[in-house]
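Asker: coordinates for the following, if possible.
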Amino acid sequence: MRVVVIDYDGGNLASAAQAVRRAAQQAGLKATVDISRDPEHVASADRLILPGQGAFGDCMKGLEKTGLRPILEGVTAERALGGKGTPFLGICVGMQLMAESGTEHGQHKGLGWVKGHVKRMDGVEAAGLRLPHIGWNNLYFNQRHHAHPLLDGLEDGWHGYFVHSYALMGAEAAQCLASADYGLPIPAIVAEGCRAGTQFHVEKSQDVGLRFLGNFLRWKPGMHS
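Answerer: Okay, here's the model as predicted:
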């Protein structure tokens, strides 16, 4: 299995790659994990991971500057044909880029892979909570998706590690596998076809993150309706 962590100047690449290597070893899978922005490497990968740190607009510009956006859209777009596209995982801002738009430092179009818009969590401050949201938070599974293979071996209420001030608003329940609560519901895991994303940092979430990454490496989207 060839896993490519996409280099688009989005940050956090090395730690994400190392977490994937550990998850593969823990799951008993043979995998090579590379950090690359080479279009051929991205197009031929068996799994794609898009980490993210920083502002939505800057990360989207970085993705477009590399010329990788159309490649990502192409290799993951076969989801309508039985989920045959390349499995994709966006982490933190990488997940946010999957949305229709983002409002961090201006209005920016997203990839449009999941419903909703990324907006600042202004309401939480009125409840006495601080931004950014930093630290461990419980993950609550959407019961309609409790059997999803990405959640295999995970238990409702386990913790993920979050660092963010913006979140996906207006997400569809059908695309939201799990949420967290920080003064308002926060989509924590989303999936549509062969494309998935986590708002929490799986590479910083210890056993929970490694289990989730192992599930992602084993994931065969066409096997799950």
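Asker: every contact and neighbour count from this point should use C-alpha atoms.
Answerer: OK.
Asker: would you mark the buried spots in the biggest strand by length in the chain?
Answerer: Criterion DSSP state E: the longest strand present in the chain is strand 185-192. Within strand 185-192, the residues scored as buried using 16 or more other CA atoms under 10 Å are Ile186, Pro187, Ala188, Ile189, Val190, Ala191, Glu192.
Asker: between those, which sits nearest Gly214?
Answerer: Each of the buried residues of strand 185-192 was checked against Gly214 using CA to CA; the closest is Ile189, at 15.0 Å.
Asker: structure for this one too, so we can compare:
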Amino acid sequence: MTGIVDYNAGNIRSVERALAFLKAPYVLSRNPRDLEGCDRLLFPGVGEAKYAMEQLRATGFDSFLKDWAKSGKPLVGICLGSQIIFEHSEEGDVDCLGLIPGTIRHFSSVWRDSGKSAELLKVPAIGWSDLTYRNGGSPLLDGVPEHSDFYFVHSYIIQPAEPSVVKATADYGCDVPACVSKGSVTAFQFHPEKSGRAGLRILRNFVRDDLGGDGV
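Answerer: Just a heads-up that it's a prediction; the model follows:
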């Protein structure tokens, strides 16, 4: 069974529709206790990091997610959920969950420090970008050809402390960590649930133990 973390900052409906299409059972809840018996968690999100962390602390999901990651159970963060699993975000200057070492920085900060000019690129980055696999890729990318396109919407960029955790990147004036994985925790900066067949394949890989047949 898959649990979906609802903390009033998530792109919940599109994730629900994707799992329904895959015929994958799930539990959606704003109460951590309802998700304790799940086999894996989806942690989606859109919006602002500081607000999201306030919601997680108010509901108890902050400690729940930390304990979940320590237990070694699978967790996938999507978009904002892929960012606030790191230690700190420039967005609201807020401390985050710290499940993977690293920070979240605005595109302008990363471009400036890299010495690259990205003046013609708009922020937020909105649209389709293809992936280049790094460090052997991720099992959740199995069956997804390299350079497949995925849908991104973000102004801030993951900056992991350990380059080896980056499993795929996109190009938007710099290398954008698009898939990051350490232990049982994986983060997708893009929206797999909004990325057509390739995105559904990722979600299917994640919930495969609850499905029969080859599917997507």
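Asker: please state their TM-score.
Answerer: The TM-score (TM-score structural alignment, normalised by the length of the second structure) is 0.88; 203 aligned residues with a CA RMSD of 1.6 Å.
Asker: equivalent range in the second structure for the longest strand of the first structure?
Answerer: Structural correspondence for strand 185-192 of the first structure: residues 175-182 of the second structure, per TM-score structural alignment.
Asker: so how far does the matching stretch sit from its counterpart in the first structure?
Answerer: Compared with the first structure after fitting, stretch 175-182 of the second structure has a mean deviation of 0.7 Å; criterion: mean CA distance after the TM-score superposition for the first structure.
Asker: and the one residue sitting closest to the centre of the second structure, what does it touch?
Answerer: Nearest residue to the geometric centre of the second structure (CA atoms, centre = their mean): Ile78, 2.6 Å. Each residue near Ile78 of the second structure by CA atoms under 8 Å, 6 or more residues apart in numbering is listed here: Leu42, Phe43, Pro44, Gly45, Ala187, Phe188, Gln189, Phe190, His191, Pro192.
Asker: with Trp128 of the second structure instead?
Answerer: Asp149, Phe150, Tyr151, Phe152.
Asker: residue in the first structure paired with Glu162 of the second structure?
Answerer: Checking TM-score structural alignment: Glu162 of the second structure goes with Glu172.
Asker: measure the aligned residue in the first structure for the residue nearest to the centre of the second structure to Ala171 of the first structure for me?
Answerer: By TM-score structural alignment, Ile78 of the second structure lines up with Ile91 in the first structure. Distance of Ile91 of the first structure to Ala171 of the first structure, given as CA to CA, to the nearest Å: 16 Å.
Asker: got it, and His164 of the first structure?
Answerer: 17 Å.
Asker: now do the helices in the first structure.
Answerer: Ranges of helices within the first structure are 13-26, 39-44, 56-65, 69-76, 93-96, 123-126, 206-218, based on DSSP state H.
Asker: now render these as JSON lines, adding mean neighbour count and distance to Gly112 of the first structure.
Answerer: Output for these, formatted as JSON lines (neighbours: other CA atoms under 10 Å; distance: least, CA to CA, whole Å):
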{"stretch": "helix 13-26", "mean neighbour count": "19", "distance to Gly112 of the first structure": "23"}
{"stretch": "helix 39-44", "mean neighbour count": "16", "distance to Gly112 of the first structure": "20"}
{"stretch": "helix 56-65", "mean neighbour count": "19", "distance to Gly112 of the first structure": "12"}
{"stretch": "helix 69-76", "mean neighbour count": "16", "distance to Gly112 of the first structure": "10"}
{"stretch": "helix 93-96", "mean neighbour count": "28", "distance to Gly112 of the first structure": "10"}
{"stretch": "helix 123-126", "mean neighbour count": "12", "distance to Gly112 of the first structure": "25"}
{"stretch": "helix 206-218", "mean neighbour count": "21", "distance to Gly112 of the first structure": "21"}
